[in-house]
Every structure is written in structure tokens, then in C-alpha cells.
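Peer 1: Model the following, please.
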Amino acid sequence: MNLGILFIRLFLGITFIIHGSQKVFSGFGEPMSMMESLGVPAFIGIILALFELIGGILIVCGLFINFMASGFIVIMLGALFTVHLKQGYMDSEFVVALLIMSVSMLLSYDWKKTIQLY
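Peer 2: Alright, predicted model coming up:
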């Protein structure tokens, strides 16, 4: 058992649970307006918020880690290149850290297993 990877997985999952629940339980207003400001249909904001919340829960529980990490990589790349990168590294370093943690999850867990508790 690799305790370091477990801690990264738990931190990543909890972070996405917190950010996703903030968006979901506030009525989806913020993610919908963000998507509209980027020229993307507003319902994509709802899908992303739900994916962050549900994906975070699944990662913490050790379920579908590789699939959720793949989704988080796509979300973080989108956030990085559409919003954060033009603000400079200091404003995008957290997104980069979440991206690297997601890549670590993708590389560290077995695709053949859907349940991985550690």
C-alpha cells in the first residue's frame, strides 16, 4: 500500500467535493454564468459541477478512480487554458496542482480494478 498516493487521492477527492458542493448547493448560478461568459452552453456548468461533486465522492470511496481522474484532468485543462493561465502562474498554481494530482491518480491506479480502497 502506498500511503502517499492514498493521501493525495483523499485530498483531491475532498477538494473536488468541496468545490462541487459549493456550486451545486448554491443553485448552479456561478458555473452557469461562467460557461456563458466563455461562450459555452450554460448546462455544461451544471454537468461540470455535478461531476466535481460526484467524482470527488467516488475518488474518496476508491471507486472508478481512473475514470474520475481522467475527467478531472479534462476539467482542469479546460479551466487552466480558458481562465487561469492568462492570470499568471500565481493565480493558476492551484489548478496546476490539482491537474498534477489527477495525473498522478491516473498513473498510479489499475484500470482493471473499479474498487481500490488504498
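Peer 1: C-alpha from now on. contacts and neighbour counts both.
Peer 2: Fine.
Peer 1: looking at this, Gly39 is in a strand?
Peer 2: No: using DSSP: H, G, I helix; E, B strand; the rest coil, the assignment for Gly39 is coil, not a strand.
Peer 1: Now the second one, please; I'll put the structures next to each other:
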Amino acid sequence: MSPLITRVLSTRAGYGLTILRIFVGVIFAAHGSQKLFGWFGGGGLAGTAQFMESVGLAPGTLMALLSGGTEFFGGLALIIGLLARPAALGLSVLTLVAIFS
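Peer 2: Below is the predicted model of the structure:
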């Protein structure tokens, strides 16, 4: 196995970091499910697409699908602990786009 793959899949996290990872994963997965499915009082894909268009992120449907999918599936990856580092990278980029737009 290559050193890069070994490094991505390995962990030295204790209980505290595991609890924090799960907590953050639940928050992102819930927020992504609001965007994609309209759960927990969210607007669903159509409502999120309209919002994305209104803030200048076009095409709105594609941007809503990408952001909701990244939040939902990245959050699930953090909860499970499967490929948590790439999921955290995707969620970080998504959060930076949200901050600067």
C-alpha cells in the first residue's frame, strides 16, 4: 500500500476527537438533508436552488445539489469515520465558498 493511502486511512484519534468528529458530522449531515430533502424544516432542493441563484451562484440547481450532497455525504463520512480526511477537506472548501459568497 502506498504511503499516501496509508496516511489517509490511518488515525491516532482518541475519544475526544472521535466525539467531536461525530458531533460535527451530525451537524453537517442534518444541514445537507435540509438542502437536499427538505428534512428538519429545510427548503429542499428547489428552495435551496432559488437561494443559490439569488446570491449569484448559478446554475442554482447544480450548486444546491453539489453543496447539499457534500454536506450530507461528507457528514455521514465523518460520522462513520470512513475517509474522514477527504470528507473534512470537501466540507472545508464548501464552508470557505459559503463564507466568501
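Peer 1: Overlay the chains and give the TM-score.
Peer 2: The TM-score (TM-score structural alignment, normalised by the length of structure 2) is 0.73; 82 aligned residues with a C-alpha RMSD of 1.3 Å.
Peer 1: Mind jotting down where the helices sit in structure 2?
Peer 2: Applying DSSP state H to structure 2 gives helices spanning 3-9, 15-37, 44-54, 60-80, 84-100.
Peer 1: counterpart of the second one in structure 1, which residues?
Peer 2: The aligned range for helix 15-37 of structure 2 in structure 1 is 3-25, by TM-score structural alignment.
Peer 1: How about residues contacting that stretch?
Peer 2: Residues outside stretch 3-25 of structure 1 that contact it (C-alpha atoms under 8 Å, 6 or more residues apart in numbering) are 29-31, 46, 49-60, 98, 101-102, 104-105, 108, 118.
Peer 1: For ChimeraX, what selects the buried ones among those?
Peer 2: Selection of the buried residues among those in ChimeraX, burial being defined by 16 or more other C-alpha atoms under 10 Å:
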select :30,31,46,49,50,51,52,53,54,55,56,57,58,59,60,98,101,102,104,105,118
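Peer 1: thinking again about what came up before, deepest-packed of the helices of structure 2, please.
Peer 2: Across the helices of structure 2, the average number of neighbours (mean count of other C-alpha atoms under 10 Å) peaks for helix 60-80, which reaches a mean of 21.
Peer 1: Next up, the contacts around the residue nearest in space to the middle of structure 1.
Peer 2: For structure 1, Phe72 is the residue whose C-alpha lies nearest the centre (C-alpha atoms, centre = their mean; 3.7 Å). Shown in contact with Phe72 of structure 1 (C-alpha under 8 Å, 6+ apart): Glu52, Leu99, Ser102.
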